[in-house]
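Asker: predicted model, plus sequence, below.
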Amino acid sequence: MSDIKRLDSGPRMSQAVIHGGLVYLAGQVGKPGESVTDQTRTILAGIEDLLARSGSDKSRILQATIWMADMADFAEMNAVWDAWVDPANPPARATGEAKLATPEYKVEIIIVAAVA
C-alpha cells in the first residue's frame, strides 16, 4: 500500500488520501456556530493547506461537492467561493442541501484534485 499516502489520519478517516495522481479530501468544515462566510473562509484555507501538503493547489481542483445546511445561504457561500476559486481553472462543482454532522455546521466542502 505504499502507493497510497494518507494525511492527518485518525481512527475513522484521513483528511486527505493521495493515489494515482489524485488527492481526495475529506469533507472540510469550519468552526461550529460561525457565519456561513466565516465557515467558508476557514474551509477554503484548510483546503489550500491540505492541497499544498499533497503536492497540489486550487488551480488543479477537478471536482468540488458542497453541502449546505440551508440553500438560503447559497449566495453568501458563493461570494466567498467566487473570490477564492481560480477563475482560469474552475472545477466541476455541485452544491446541495443536507443535514450536516451538527446543526452548528453550515457548509461542508469535498474536493478531488490532481497532484502536480
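Answerer: Received, thanks. Numbers count the residues shown, from 1 in each chain.
Asker: CA only for contacts and neighbour counts going forward, please
Answerer: Fine.
Asker: run through who's touching stretch 40-52.
Answerer: When contacts are defined by CA atoms under 8 Å, 6 or more residues apart in numbering, stretch 40-52 is touched by residues 15-16, 23, 25, 28-31, 57-58, 77, 80-81, 84, 107-109, 111, 113.
Asker: one more: stretch 72-80?
Answerer: By CA under 8 Å, 6+ apart, stretch 72-80 touches 36-37, 40-41, 68.
Asker: this is the comparison structure:
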Amino acid sequence: MSDITRHHTGQRMSQIVIHGDTIYLAGQVGTPAASVAQQTQDCLDKIDKLLAEAGSDRTRILQCTIWLADMADFAEMNAVWDAWVPEGHAPARACGEAKLATPDFRVELIVMAARG
C-alpha cells in the first residue's frame, strides 16, 4: 500500500497530494478580476511551481479539468493553454462552464500528473 503525502495542507484542502507516482493538485485560480488570459497564465504558473515541488513538470500531466465561468471565454483561455502545453505532451482534458467561488474568478484548472 502506497503512502499518501500532502503539501500545503489546510483545514479545507491540500494544494498537493501524492499517492504512489500520481500527483493531484487542488484547483488553481488566478488574480481575481484579471482578464481570462491573465487568470489562465496565473493558474499555469502556479501549476508549474507545484509540479516542480512534487517532482514533476508539465510534460508529465495526465489529465486537466478546466472550469470557465463563461464558455464565451473558451478561445481566450485556449490561446494561453496552447502556448503553454509542450508539443506532443497534451494531457487528457475536459472543459466546462460552472459558477466559480466568486464572480471575480473566470477560470479554474485542476491537474493530475505523474511523478518523475
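Answerer: Alright, I've got the coordinates. Please read these numbers as outputs of a predicted model, since none were measured by experiment.
Asker: drop the TM-score for these two in here.
Answerer: The TM-score (TM-score structural alignment, normalised by the length of structure 1) is 0.97; 116 aligned residues with a CA RMSD of 1.2 Å.
Asker: that older thread, ranking the contacts of stretch 72-80 of structure 1 by neighbours, who comes first?
Answerer: Thr40 (26 neighbours; other CA atoms under 10 Å).
Asker: what separation is there between that residue and Gly55 of structure 1?
Answerer: Per CA to CA, to the nearest Å, Thr40 of structure 1 is found 22 Å from Gly55 of structure 1.
Asker: coming back round to it: now, of the contacts of stretch 40-52 of structure 1, which are buried?
Answerer: Among these, those buried by neighbour count (16 or more other CA atoms under 10 Å) are 15-16, 23, 25, 28-31, 57-58, 77, 80, 107-109, 111, 113.
Asker: mind listing what the alignment partner in structure 1 of Gly96 of structure 2 touches?
Answerer: By TM-score structural alignment, Gly96 of structure 2 lines up with Gly96 in structure 1. By CA under 8 Å, 6+ apart, Gly96 of structure 1 lies in contact with 66-68, 71.
Asker: closest to Ala88 of structure 1 out of the residues you listed?
Answerer: Ile66 (20.0 Å; CA to CA).
Asker: which element is the closest one on?
Answerer: If you go by DSSP states H and E, Ile66 of structure 1 is part of strand 61-68.
Asker: now swap in Glu104 of structure 1 and tell me
Answerer: Per DSSP H and E, there is no helix or strand for Glu104 of structure 1.
Asker: go on, Ala83 of structure 1?
Answerer: With DSSP H and E as the test, Ala83 of structure 1 turns up in helix 74-84.
Asker: next, the mean deviation of that helix compared to structure 2.
Answerer: With mean CA distance after the TM-score superposition for structure 1, helix 74-84 of structure 1 departs from structure 2 by a mean of 0.2 Å once superposed.
Asker: and the angle for that helix with strand 61-68?
Answerer: Helix 74-84 of structure 1 runs at 150 degrees relative to strand 61-68, counting by axes from the mean of the first three to the mean of the last three CA atoms, to 10 degrees.
Asker: residue ranges for the helices of structure 1, please.
Answerer: With helices called from DSSP state H, structure 1 shows them at 36-53, 74-84.
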